[in-house]
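# Here is a sequence together with a model predicted from it:
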Amino acid sequence: MASEGRNGPIRHGGDLGEAARLFPQAPEPWIDLSTGINPIPYPWPALEASAFTRLPAASDLASLEDVAARAYGARPEQVVAAPGTQALIDLVPRLRPPGRVAVVGPTYAEHAAAWARAGHAVATVPTLTTQADIVVVVNPNNPDGRIMARRDLAAAAAGLAGRGGWLVVDEAFADLEPVESLCAAPPPGCLVLRSFGKTYGLAGLRLGFAVAGEPLIGTLRRALGPWAVSGPAIAVGRRALADEAWRREAAVGRGRDAARLDALIEAAGGRIVGGTRLFRTADFPDGPGLFGRLGRAGLFVRRFEAAPARLRLGLPPDAAAWSRLAAVLGEP
């Protein structure tokens, strides 16, 4: 899958159409390791027909946001639900006049692209700064898993807010990680984004959240308008976000899987760059060659044009997928 960025198309994981074009003789079904989505999805419940046949009531959305607030340690009035985090990434830059944006990177490319599309002057910077009108941070970072301390982010938010600036913190991978979230008390001028689909393995549901204080959260709520989130997403989201036991077990289980994947990568000569419990990023002696071998075996991973040695691997979903990955990584 690709979208348009400042310097041409942005390639994302999950595009099995691209995989099939690159490797037409690969065995099927494909094992997609190119995304950072939990391969063990939340067991979605059976839904009442009304979730599909009627418009969601305001009380339904409020109930979802209340459950999300408890899951994220936030206050309900500071939480807004949206049809996926990507929708928020596209919307937020249009909420203020063009200015100077610093994106701490390299990171998820859609952030810089969205701000540039909205007319902002965007620069990618290596470290946290306040020398801009808007600063964007992904925490933990994608693809290297870098984590920034809450106190540093709060200090940056205070400096920006004093000049009318914003700090946008994308916590898409924070649910299963030891991250000090800003959701409990977002500083003035700070907007936190949280993903649902990655943690719960239900990316197709298209659900995400923003957390902020007033007036920013009110502006965002009005910009989204009514019925932004579907009835099925509300129903499944309420059930999953309230299931604390499942989330704890997922963190432990995916942590074991990440350690297992690290061992396979290192045995294949890879050097772990970082990652989270849902993906691992490594440099290999022959990254392009390994990408090709994996692809011909029906395993699609994420590559990086700016760093050819680097590959990002998601977690295999089952024993057969683990075996196929181990076989390719074990090839001389």
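On my side now, so go ahead.
# Please count neighbours and contacts with C-alpha atoms only from this point.
Fine.
# Same question for the helix or strand harbouring Arg151: list its buried residues.
Taking DSSP states H and E as the criterion, Arg151 maps to helix 150-161. Across helix 150-161, burial judged by 16 or more other Cα atoms under 10 Å covers 153-154, 156-161.
# Who are the packing partners of the helix or strand that that helix is followed by?
Using DSSP H and E, the next helix or strand after helix 150-161 towards the C-terminus is strand 166-170. With contacts defined as 3 or more Cα pairs under 8 Å, 6 or more residues apart in numbering; DSSP states H and E, the packing partners of strand 166-170 are strand 134-138, helix 150-161, strand 190-195.
# tell me the angle strand 166-170 makes with strand 134-138.
Angle, strand 166-170 to strand 134-138, by axes from the mean of the first three to the mean of the last three Cα atoms, to 10 degrees: 10 degrees.
# mind checking how far strand 166-170 is from the chain centre?
Strand 166-170 sits 14 Å away from the centroid of its parent chain (Cα atoms, centre = their mean, to the nearest Å).
# from the chain's centre, how far out does whichever helix in the chain runs longest sit?
When the chain is scanned for its longest helix (criterion: DSSP state H), the result is helix 244-267. Helix 244-267 has its C-alpha centroid displaced from the chain centroid by 17 Å (Cα atoms, centre = their mean).
# take a look at this one as well, against the first:
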Amino acid sequence: AIAGHAAAEVDDVEALTEADLAVVVNPNNPDGRVVERERLLQLAARLRARGRLLVVDEAFMDVGPAAESLAGDVRQGGIVVLRSFGKFFGLAGVRLGFALADTLTVQRLETQLGPWAVAGPALEYGIRALGDTQWQAAMRGRLAQDAARLDKLFARFGATVAGGTTLFRYLRLPEAAGLFSALGERGILLRHFAQRPQVLRAGLPGDETEWQRLEAALADWTSLREHRTKETSP
């Protein structure tokens, strides 16, 4: 939009069929929604027939269903898959990511972008991160356990988790703004969305102390909410 193009945000991938450039975040942020691979391949085929392009941002696919990734389909053409080291690998500070595409698209990207300097240490981090499959498997297991634990914790206090990934949880509740403020006052920051006032996104606590802080804050929020309800009851 800043460059003068007409940009629109849609909720259904079928609405992207007539686009010149379609961008799909998969899994989506913040709700964690996953679009099936076959649907994306159908969309890519329609766009490719018109000489158009599908870009799939798979920054969270490292904790998503691998079978739905388009990483192995880019040779068909008209598909670009973006990956990041800043999410699952926790290496946001190295500013490292990469694009997967067919040979012609890669050549066009290189021509348009020119030489892109990446620091040697960043490359080494990326190579080792991708190669350490044992760490990846262990971390996926830990994230799944922590996400399930967080879901149960929120549910205990009346905040049902509606989606997300194992890296973050997606909550939808009428009291979202109040919960956001109550936790924020206790130094626990969730993400609140101005255009989605009933939605929150929560990351996973990092250690047992943080789990206990969150539980105590949720208990205080629940008590305050119940007290206010009694005050307003006839």
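That came through fine. On a predicted model such as this, the values are computed, not experimentally measured, just so you know.
# so what number do they get for TM-score?
TM-score of the superposed chains, computed with TM-score structural alignment, normalised by the length of structure 2, equals 0.89; 217 aligned residues with a Cα RMSD of 1.3 Å.
# before we move on, back to that, now the helices and strands packed on strand 166-170 of structure 1 as CSV including distance to Ala82 of structure 1?
Output for these, formatted as CSV (distance: least, Cα to Cα, whole Å):
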stretch, distance to Ala82 of structure 1
strand 134-138, 18
helix 150-161, 23
strand 190-195, 10
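# among the ones you listed, which is nearest Ala19 of structure 1?
strand 190-195 (25.2 Å; Cα to Cα).
# once aligned to structure 2, how far is that closest one on average?
Here the mean offset of strand 190-195 of structure 1 against structure 2 after fitting is 0.7 Å, by mean Cα distance after the TM-score superposition for structure 1.
# Counting by contacts, list what the helix or strand just after that strand packs against.
Next along the chain after strand 190-195 of structure 1, taking DSSP H and E as the criterion, comes helix 197-200. Counting contacts by 3+ Cα pairs under 8 Å, 6+ apart, helix 197-200 of structure 1 is packed against no other helix or strand.
# Now helix 197-200 of structure 1: buried residues?
197-200.
# ranges for the helices of structure 2?
Under DSSP H, structure 2 gives helices at 37-49, 103-113, 120-131, 133-156, 176-184, 208-232.
# Need the residues that contact the helix holding Arg151 of structure 1.
128-130, 132-134, 166-167, 180-182, 187-190 (Cα atoms under 8 Å, 6 or more residues apart in numbering).
# rerun that using 6 Å as the cut-off
Identification of contacts with helix 150-161 of structure 1 by Cα atoms under 6 Å, 6 or more residues apart in numbering yields 130, 166-167, 180, 189.
# can I get these in a markdown table with neighbour count and distance to Val273 of structure 1?
Listed next are those as a markdown table, based on neighbours: other Cα atoms under 10 Å; distance: Cα to Cα, whole Å:
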| residue | neighbour count | distance to Val273 of structure 1 |
| --- | --- | --- |
| Thr130 | 19 | 27 |
| Trp166 | 26 | 30 |
| Leu167 | 28 | 26 |
| Glu180 | 16 | 21 |
| Gly189 | 24 | 32 |
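# Looking at the residues you listed, which is nearest Leu299 of structure 1?
Glu180 (34.0 Å).
# that older thread, how big's the offset between the helix holding Arg151 of structure 1 and structure 2?
Looks like 0.6 Å for helix 150-161 of structure 1 (mean Cα distance after the TM-score superposition for structure 1).
# mind checking what Ala129 of structure 2 lines up with in structure 1?
Structural alignment (TM-score structural alignment) places Ala129 of structure 2 against Ala240 in structure 1.
# Distance check, that match against Leu202 of structure 1.
Counting by Cα to Cα, to the nearest Å, the separation of Ala240 of structure 1 from Leu202 of structure 1 is 10 Å.
# about what we covered before: let's have the buried residues of helix 197-200 of structure 1 in CSV, adding distance to Ala228 of structure 1.
Putting the buried residues of helix 197-200 of structure 1 into CSV (distance: Cα to Cα, whole Å) gives the following:
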residue, distance to Ala228 of structure 1
Gly197, 16
Lys198, 19
Thr199, 21
Tyr200, 20
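# closest to Gly287 of structure 1 among those residues?
For the buried residues of helix 197-200 of structure 1, the nearest to Gly287 of structure 1 is Lys198 (25.5 Å; Cα to Cα).
# residue boundaries of the helices in the stretch 1-150 of structure 1?
Along the stretch 1-150 of structure 1, counting by DSSP state H, counting those that start in this stretch, helices occupy 16-22, 50-53, 58-72, 85-91, 110-117, 150-161.
# winner for burial among those?
helix 110-117 (a mean of 22; mean count of other Cα atoms under 10 Å).
# So what's the gap between it and the chain middle?
With Cα atoms, centre = their mean, you get 15 Å for helix 110-117 of structure 1.
# Does anything pack onto it? Which helices or strands?
Helix 110-117 of structure 1 is packed against no helix or strand, with contacts defined by 3 or more Cα pairs under 6 Å, 6 or more residues apart in numbering; DSSP states H and E.
# Report the angle between that helix and strand 134-138.
Using the same axes, to 10 degrees: helix 110-117 of structure 1 against strand 134-138 is 160 degrees.
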